[in-house]
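In: Sequence and predicted structure, then a few things I'm wondering about:
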Amino acid sequence: MRKITGSLLLALSSVFALSACSSTGDRSGYVVEDRTPEALYADARQAMELGNFTKASQVLEALDSRYPFGPHKTQVQLDLIYAYYKLDDSASALANVDRFIRLNPTHPDIDYVYYMRGLVNMQADSYLFHDMLGIDRTDRDPSNAVAAFRDFETLVKSYPNSRYAPDAQRRMIMLKNRLAEFSLKVAEYYVTMEAWVGAANRAQQVLETYPGTPATERALEIMITSYDELGQEAMRDHSVSVLKATFPDNRVASRY
């Protein structure tokens, strides 16, 4: 296990403190003044430009509740989504995304809202401290990754000319690889348990659902081993031929 140095521990403690503030949405100690909607929105925008998303979210929340039909009502909702995203407040961000889509299904910026929902779900799937320490946690619950993939897929299919579509497509590739790795981890677990039917089926799922991902090579190896253990020679030989054709330098394939 990698040794954690004193400097890294100090850095982590600082990041943990910042994360705690953002994730809990601690907005105590600041009272939003009773001002016109124009003045409050100017305050919110200034706070966002300065990176003070805690203050910005509180002012925007006040605007949203005090002036629900004000001149900036839809922009306030859009800014709230972004502010919550920056605060890593996934629950609030997703709640506001869903509300916006429900109330403004034909809004000109609806593509941006779907894009933000994908970003929020993708953010909820990641874990900063595992990444910082180089810990592989591809075995964690993939539900947020699945949701993010669907959000980006909706954006790309429904709004192919959106300015956010190219980045959404890139993120879909990343998410596809992440989901393939999760299925591969499940297949590996079945191998350790010598549950060969489960291992073969899960590895087959990687090939069928996530073709072209880096996980497919190992999935084919698991299928070969599993079918060998099950005495399914025809299925084993077919998997060997696919592995040889796709990955000719593979060591497992060279044994057959």
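Out: Yes, it's here. Residues are numbered from 1 along each chain as shown.
In: use CA for all of it now, contacts and neighbours both
Out: Fine.
In: Would you map the strands across the stretch 1-150 of the chain?
Out: Counting by DSSP state E, counting those that start in this stretch, one finds no strands in the stretch 1-150 of the chain.
In: what distance separates the helix or strand encompassing D167 from the centre of its chain?
Out: Assigned by DSSP states H and E, D167 falls within helix 165-192. Distance of helix 165-192 from its chain centroid, counting by C-alpha atoms, centre = their mean, to the nearest Å, is 11 Å.
In: which of the residues in it are buried?
Out: Buried residues in helix 165-192, counted by 16 or more other C-alpha atoms under 10 Å: 165, 168-169, 171-172, 175-185, 187-188, 190-191.
In: Show me what the helix or strand just after it packs onto, helices and strands only.
Out: Helices and strands here follow DSSP H and E; after helix 165-192, the next one along the chain is helix 196-209. Using 3 or more C-alpha pairs under 8 Å, 6 or more residues apart in numbering; DSSP states H and E, the elements in contact with helix 196-209 are helix 165-192, helix 215-230.
In: from memory Y82 sits against M116, does it?
Out: Yes - counting by C-alpha atoms under 8 Å, M116 is a contact partner of Y82 at 7.5 Å.
In: Specify the angle between the helix holding D167 and helix 215-230 in degrees.
Out: Put simply, helix 165-192 runs at 20 degrees to helix 215-230, going by axes from the mean of the first three to the mean of the last three C-alpha atoms, to 10 degrees.
In: Taking helix 196-209 as reference, get the angle to helix 165-192.
Out: 170 degrees.
In: this is the other structure I want to compare:
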Amino acid sequence: MSLLKLRPSLLILATVVAISGCQSGSKRKQELAYVERPVEQLYNAAAVQLDKRNYPRAILLFNEVERQHPYSEWARKSMVMTAYANYQARDYDEAISSAQSYLSLHPGGSEADYAYYLIACSYFDQIVDIGRDQRTTELALAALQDVTRRYPDSSYARDASLKIDMVNDQLAGKEMEIGRWYLRSNQTLAAVNRFKTVVTTYDTTSHTPEALHRLVESYLTLGLRDQALAAGATLGYNYPTSVWYKMSYRLLTKEGLDPEAVAPKRTLIQKILPGGK
């Protein structure tokens, strides 16, 4: 965040910061007593506290920049720095709110790309394991895609692309978990829909080979031999050395089906879907 700090050559004047505490519920909020100070002094004092990882004090001082000098360039930058300090403090809701406030007031500001990125990272860092609701994961995906769409050539977009791959793998994992549960519960058609989602929507993730194998299992259970053969052939064509293909191959050959005899085609995946041509 050094790009937004004033240069060290500027003198940081010593200040006495008056802190008044007020109780709000179970949280103690701190506020600065109003003492008019130059914008450079306030901003630099906030940056010093940020470097020291004293995030509550940094937030107070950045907010004071906005309060005392609301129309200055430093006030605009302080909004983003407040979002960053909240993010570093793992107060993700406040980080998102601060970044969104900046974007609503300065949609074309020079820090807008970073504000979008902070929102995405705040959602991304809250992603939970696949055993729980994935609403936050979906919000993270949308926010990360927003970064890559708006700023495709930025360093933020490059990092967002890497995170998108991780998010897709997470969402695919959730689909697989639900699909396996349906399969164990003998709700085979419901399981098929989950595995198809992985194959068609999250086909670049690590879950695709297993999803194809589960489709082979499911289609054989339903008596849909052509679809099972197509899924197995697709699995063998794309992942010939995987353990999932070996398992599918055994299942299919027991049914007198040979996935290796099916000519691989780019559109073979269509045959996996019921009604595919």
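Out: Happy to help now that I have it. All values derive from a computational prediction rather than experimental measurement.
In: in structure 2, what residues pair with the helix holding D167 of structure 1?
Out: Using TM-score structural alignment, helix 165-192 of structure 1 lines up with residues 157-184 of structure 2.
In: And the helices in the stretch 51-200 of structure 1?
Out: Assigned by DSSP state H, counting those that start in this stretch, the helices in the stretch 51-200 of structure 1 fall at 53-66, 73-86, 90-103, 110-125, 128-133, 143-158, 165-192, 196-209.
In: The helices and strands packed on helix 196-209 of structure 1 into TSV, with extra columns for distance to A253 of structure 1?
Out: Shown next, in TSV, are those (distance: least, C-alpha to C-alpha, whole Å):
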stretch	distance to A253 of structure 1
helix 165-192	18
helix 215-230	8
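In: Out of those, which is closest to V242 of structure 1?
Out: helix 215-230 (8.0 Å; C-alpha to C-alpha).
In: So what's the gap between that closest one and the chain middle?
Out: Per C-alpha atoms, centre = their mean, the centroid offset for helix 215-230 of structure 1 relative to its chain is 28 Å.
In: Could you point out which of the helices of the stretch 51-200 of structure 1 sits nearest L12 of structure 1?
Out: helix 128-133 (7.8 Å).
In: Show me what the closest one is packed up against.
Out: Against helix 128-133 of structure 1 (3+ C-alpha pairs under 8 Å, 6+ apart) you get no helix or strand.
In: how many neighbours does the closest residue to R137 of structure 1 other than its chain neighbours have?
Out: With sequence-adjacent residues excluded and distances taken as C-alpha to C-alpha, 6 or more residues apart in numbering, R137 of structure 1 is closest to H130, at 7.2 Å. Number of residues near H130 of structure 1 (other C-alpha atoms under 10 Å) recorded here: 11.
In: still on that earlier bit, to A56 of structure 1, which of the helices and strands packed on helix 196-209 of structure 1 lies closest?
Out: helix 165-192 (26.3 Å).
In: The closest one vs helix 110-125, what angle?
Out: 30 degrees.
In: Which strands and helices lie in contact with helix 165-192 of structure 1?
Out: Taking 3+ C-alpha pairs under 8 Å, 6+ apart as the contact cut, helix 165-192 of structure 1 packs with helix 143-158, helix 196-209, helix 215-230.
In: next one: the shortest one to chain centre, how far?
Out: The gap between the average C-alpha position of helix 196-209 of structure 1 and the chain average comes to 23 Å, counting by C-alpha atoms, centre = their mean.
In: ok, back up a step: and the helix holding D167 of structure 1 against structure 2, how far off on average?
Out: Mean deviation of helix 165-192 of structure 1 relative to structure 2 after superposition (mean C-alpha distance after the TM-score superposition for structure 1): 1.2 Å.
In: Now do that helix and helix 143-158, the angle between them.
Out: 140 degrees.
In: Count the residues that sit near the aligned partner of A56 of structure 1 in structure 2.
Out: The alignment partner of A56 of structure 1 in structure 2, by TM-score structural alignment, is A58. A58 of structure 2 is flanked by 27 other residues according to other C-alpha under 10 Å.
In: Enumerate every residue touching A58 of structure 2.
Out: A45, A46, A47, V48, Q49, L50, T82, A85 (C-alpha atoms under 8 Å, 6 or more residues apart in numbering).
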